[in-house]
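S.K.: Just need the structure, nothing else, for what follows:
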Amino acid sequence: MFSTTKKVLVVTAAVMSMSSMVQAGVPAAYTPCSACHGATGKSAIPIYPSLAGQQAAYIVKQLKDFQSGARKDPTMSAMAGLAKGHEQEIADWLATQ
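M.R.: Here you go, the predicted structure:
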């Protein structure tokens, strides 16, 4: 497992790269997701799944299931809430990665 310090460093690096990600065509709503799932949806951290290339309908369903509580995970439930209203945009972009 990653220590709290390592998690903070990963999140900090993601936040610092957010503006460059948006400039590169990454949906702004995806930028918080990139801390765990990678800047292009390809996770470098084995415990977090890569989302690149997933079918858009699957991604939308998973985000909505986390938002509604149908699927439970404390971190993802909170993070999926940040994507509310942007699920399809995020999913469409990830599907093309």
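S.K.: contacts, neighbours, all on C-alpha from now
M.R.: Fine.
S.K.: All the helices of this structure, in order from the start?
M.R.: Counting by DSSP state H, one finds helices in the chain at the ranges 4-16, 18-23, 34-37, 56-68, 74-82, 87-95.
S.K.: to compare against the first, here's another:
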Amino acid sequence: MKKILLVAAAAALSVGSFSVQADGGQMYSSLGCSGCHGAGGKSAIPSYPSLAGKDAAWTVKQLKDFQSGARKDATMNAMAPMAAGHEQAIADYLAGQ
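M.R.: Down below sits the predicted model:
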């Protein structure tokens, strides 16, 4: 019984990981981006920019600039590295919002 549960849990994690990698919307939410930038990238707080509808290439560049330190913001310099490898998926999701 324990082996079956373990196998089922491992399969769920594998499927979950794949869907997070493939789904920029899930990644955006799971990283907590919506806490500042709003659901679907539509910020309700003027000091945090809305990202919905932005050009995907622009969003990818901003994330990479925050990751490298080329662009400075204490919060984003800490948050952007968590999106490493998922920049394009997140950017494509936001562009479609």
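S.K.: picking that back up, I'd like to know which of the helices of the first structure lies nearest to P49 of the first structure.
M.R.: helix 34-37 (6.4 Å; CA to CA).
S.K.: Could you check that closest one and say which residues are buried?
M.R.: Neighbour-count burial for helix 34-37 of the first structure, with 16 or more other CA atoms under 10 Å as criterion, is recorded at S34, A35, C36, H37.
S.K.: picking up where we left off before, any idea which of the helices of the first structure gets closest to I47 of the first structure?
M.R.: helix 34-37 (8.8 Å).
S.K.: one step back: distance to L94 of the first structure added to the buried residues of helix 34-37 of the first structure, as CSV?
M.R.: Rendered in CSV, the data for those read as follows (distance: CA to CA, whole Å):
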residue, distance to L94 of the first structure
S34, 11
A35, 15
C36, 14
H37, 11
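S.K.: Closest one of those residues to P27 of the first structure?
M.R.: For those, with P27 of the first structure as the reference and CA to CA as the criterion, the closest is S34, at 10.7 Å.
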